[in-house]
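**Q** just to be clear, the model below is a prediction. Sequence and coordinates:
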Amino acid sequence: MKIIECPRDAMQGIKEFIPTEKKIAYINTLLEVGFDTIDFGSFVSPKAIPQMSDTAEVLANLELEKTNSKLLAIIANVRGADDAAQHKQIDYLGFPLSVSETFQQRNTNKSIAEAMEQLAQIQEICHKHGKKLVTYISMGFGNPYNDPWDAETVIRFVEELHKLEVKIISLSDTIGVSNPENISYLFGHLIPAFKGVEFGAHLHTTPTTWQEKVEAAYKAGCRRFDGAMRGYGGCPMAKDELVGNMATENLVGYFKNIGLNLNLNKAAFDRALAESSVVFS
């Protein structure tokens, strides 16, 4: 079981700039917990996401000698991938690929066709620099723009990513519209069909629907889950209002209740949970 903690996703929707020192201290606490991966920042245009303009400085001050957690940075184009790939501390580059044409333009200022072309180049950059590419299928469970969506479209996108030898694909419920039925259907079909691919669940959700979503994904075979402390954040490019992230403490509690040992440092987890209230207040 892999838990991916996503302070980047939590921070990027905050309009008031979070001081760099506060980000560094918070992520260093998260690194002590023992999460598989920390989605810590992004190499994107500071005009698009001002909150992430200090990602390189944050990275330079992380205490990586104290952790086994890996680092993931989000990128939106080839230039961002080139920038991120220069940092040896980064293990994964994450790229958002949308099944919604509207959202692809809104999120990365390019068409789906252009995004696929760039993704092929980004994969080459990853191979060259020893990074692994994580592709997020954004709006993977529906969209608010009336763009066409069905499960078979998502499956076709996965087929294209498989041709590019993408080994980690995360289905993203960008606006919180997934339900147990479409979660079960997608993971239940994709996981056995693409045995060399690690599928993840990046589920935005409300406080009342999180458990049924986690349970559906887990029972369908998903073993990679993204979360953010207290469910902070959401995608600022998606809609005018944010649908929060999956709360990490809910994920951890669910897996503990079904008997899984996630090997997390409880004291550090509790400190990070408390600190999150300060960072995002």
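**A** Sure thing, it's come through.
**Q** please count neighbours and contacts with C-alpha atoms only from this point.
**A** Fine.
**Q** mind listing what's buried in stretch 42-57?
**A** Neighbour-count burial for stretch 42-57, counted by 16 or more other CA atoms under 10 Å, picks out 42-45, 49-55.
**Q** with stretch 13-29 instead?
**A** In stretch 13-29, counting by 16+ other CA under 10 Å, buried: 13-14, 18, 20, 23-29.
**Q** and the residues you listed, which of them are in helices?
**A** 20, 23-29 (DSSP state H).
**Q** let me know the closest of the residues you listed to Val134.
**A** Ile27 (20.4 Å; CA to CA).
**Q** residue contacts, the closest one?
**A** Ile27 makes contact with 7, 40, 62, according to CA atoms under 8 Å, 6 or more residues apart in numbering.
**Q** in addition, the following structure is provided for comparison:
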Amino acid sequence: MSTVNRGTTPEVLISEVGPRDGLQSISRTMPTEAKLAWIDALAQAGLKEIEVGSFVPARLMPQMADVAEVVRHSTARHPGITVMALVPNVRGAEAALAAGARKLTVPVSASEAHSMANVRKTREQMLEEVRQMAALCRCQPTHVPLEVGVSTAFGCTLQGAVPEDDVIRLADALAHAGVDEVGLSDTTGMANPAQVRRLFTRLRRALGERAGAAHLHNTRGLGLANCLAAYEAGVRTFDASQGGLGGCPYAPGASGNVVTEDLVFMFEAMGVRTGVDLEPLLVARAVLAAGLPGESLYGMTPEAGLPLGFTYADGRRPSPA
């Protein structure tokens, strides 16, 4: 299937996490056929990295029971896209690699309390898991990047404040464990722009090119402001979820990832190229809505539409309706 051809290199990468983070955060299970249609539509909009699922036991997360099939479909249908899967442990990594995932992402919590609730392992135990996963990825015939998102980097609903020094020490340990990228996640939606700017500045100073994505939530309405602060600190990869689906089952009240449609609009309106077109992205939103009838979707841009005279960062105007 072809995707949007923008002709210019994107300045930021929007990593779509809705098919994983979004779908695992709701009680309903999206039919496999609908899920595949949604991923196809996201690819058609120009998204170049899509987190398509989690390799976790189906008895714990039935929404992800079809993840291997989803990975196989996505890699076969979209050879130019980074098909990413979340893996909580070595067993999950082995299954993801066997299915053909092109990138793995691992959540490692900066909060000990959240780590025990989320994966039932201490931070030190997770570091050992990450070392083994990094070795596994290096053994593949074609290198599969391993990314870690430091969960609860900006605060934890179970522990409370998370010291910034703890976050940076953990990120440095993960880099030494062999991962390709270490990003920061506002798992509980507690971050503010000053904090985001400060912590990502420290992360980039500590890790250089290994400093990775910003995974920010909109729990208290600061999602876009926090993304802008991260951008100003030098971040160029941003996780987002179509319709704002997502959250964390072990972070009460912390639902709602940054809305992909709003994030793309913000950057393009600023003159920052994303490589994503809003018109087919809104078509993908309709595919999502059809696959989950009645599910609440969020976002200001889909409601308001594009403003009169809007142009993309590369100078193009939206296609006529």
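**A** Ah, there it is. Please read these numbers as outputs of a predicted model, since none were measured by experiment.
**Q** related to what we said a few turns ago, same list, the buried residues of stretch 42-57 of the first structure, but as TSV with distance to Ala228 of the first structure and secondary structure please.
**A** Compiled in TSV, the buried residues of stretch 42-57 of the first structure are given as follows (distance: CA to CA, whole Å; DSSP: H, G, I helix; E, B strand; the rest coil):
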residue	distance to Ala228 of the first structure	secondary structure
Ser42	16	strand
Phe43	19	strand
Val44	20	coil
Ser45	23	coil
Ile49	18	coil
Pro50	20	helix
Gln51	16	helix
Met52	16	helix
Ser53	20	coil
Asp54	20	coil
Thr55	18	helix
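**Q** in the second structure, which spans are strands?
**A** 13-16, 49-54, 82-86, 103-109, 146-151, 181-185, 211-215, 237-240 (DSSP state E).
**Q** tell me the spacing between the corresponding residue of the second structure for Leu273 of the first structure and Glu51 of the second structure.
**A** Correspondence of Leu273 of the first structure to the second structure, assessed by TM-score structural alignment: Arg285. Per CA to CA, to the nearest Å, Arg285 of the second structure is found 16 Å from Glu51 of the second structure.
**Q** alignment lookup: Leu71 of the first structure to the second structure.
**A** By TM-score structural alignment, Leu71 of the first structure lines up with Val83.
**Q** please name the residues that touch that match.
**A** By CA under 8 Å, 6+ apart, the neighbours of Val83 of the second structure are 49-52, 71, 74-75, 101-103.
**Q** if you map the residues you listed onto the first structure, which are still there?
**A** With both residues aligned by TM-score structural alignment, their matches' CA atoms under 8 Å, the contacts of the contacts of Val83 of the second structure that the first structure also has are 49-52, 101-103.
**Q** nearest to Leu136 of the second structure, of the residues you listed?
**A** Lys103 (12.3 Å).
**Q** what does the closest one correspond to in the first structure?
**A** With TM-score structural alignment as the criterion, Lys103 of the second structure matches Tyr92.
**Q** about what we covered before: now the contacts of Val83 of the second structure in CSV, with distance to Ala290 of the second structure and neighbour count?
**A** Below are the contacts of Val83 of the second structure laid out as CSV (distance: CA to CA, whole Å; neighbours: other CA atoms under 10 Å):
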residue, distance to Ala290 of the second structure, neighbour count
Glu49, 23, 21
Ile50, 20, 26
Glu51, 20, 25
Val52, 18, 27
Val71, 21, 25
Ser74, 20, 23
Thr75, 23, 18
Ala101, 26, 25
Arg102, 28, 21
Lys103, 28, 22
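**Q** can you list the residues you listed in CSV and add distance to Ala206 of the second structure?
**A** Shown next, in CSV, are these (distance: CA to CA, whole Å):
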residue, distance to Ala206 of the second structure
Glu49, 25
Ile50, 27
Glu51, 26
Val52, 30
Val71, 33
Ser74, 35
Thr75, 34
Ala101, 29
Arg102, 27
Lys103, 23
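**Q** ranges for the helices of the first structure?
**A** Under DSSP H, the first structure gives helices at 7-12, 20-33, 55-60, 78-85, 101-108, 112-129, 151-163, 180-193, 210-219, 248-257, 266-279.
**Q** let me have those in JSON lines, adding distance to Gly140 of the first structure as columns.
**A** Putting those into JSON lines (distance: least, CA to CA, whole Å) gives the following:
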{"stretch": "helix 7-12", "distance to Gly140 of the first structure": "17"}
{"stretch": "helix 20-33", "distance to Gly140 of the first structure": "28"}
{"stretch": "helix 55-60", "distance to Gly140 of the first structure": "27"}
{"stretch": "helix 78-85", "distance to Gly140 of the first structure": "23"}
{"stretch": "helix 101-108", "distance to Gly140 of the first structure": "11"}
{"stretch": "helix 112-129", "distance to Gly140 of the first structure": "14"}
{"stretch": "helix 151-163", "distance to Gly140 of the first structure": "6"}
{"stretch": "helix 180-193", "distance to Gly140 of the first structure": "9"}
{"stretch": "helix 210-219", "distance to Gly140 of the first structure": "14"}
{"stretch": "helix 248-257", "distance to Gly140 of the first structure": "20"}
{"stretch": "helix 266-279", "distance to Gly140 of the first structure": "28"}
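**Q** what range in the second structure matches stretch 12-31 of the first structure?
**A** The aligned range for stretch 12-31 of the first structure is 24-43, by TM-score structural alignment.
**Q** and if you look at stretch 158-166 of the first structure?
**A** The aligned range for stretch 158-166 of the first structure is 171-179, by TM-score structural alignment.
**Q** before we move on, what about stretch 178-186 of the first structure?
**A** Counting by TM-score structural alignment, stretch 178-186 of the first structure corresponds to 191-199 in the second structure.
**Q** any buried residues in the matching stretch, and which?
**A** 191-193, 195-197, 199.
**Q** from those residues, pick the one nearest Thr152 of the second structure.
**A** Ala191 (9.5 Å).
**Q** follow-up on the earlier one: tell me which of the helices of the first structure sits most buried.
**A** Mean neighbour count (mean count of other CA atoms under 10 Å) peaks for helix 7-12 among the helices of the first structure, with a mean of 24.
**Q** where's Lys256 of the first structure relative to Tyr145 of the first structure, distance?
**A** Taken as CA to CA, the span from Lys256 of the first structure to Tyr145 of the first structure is 38 Å.
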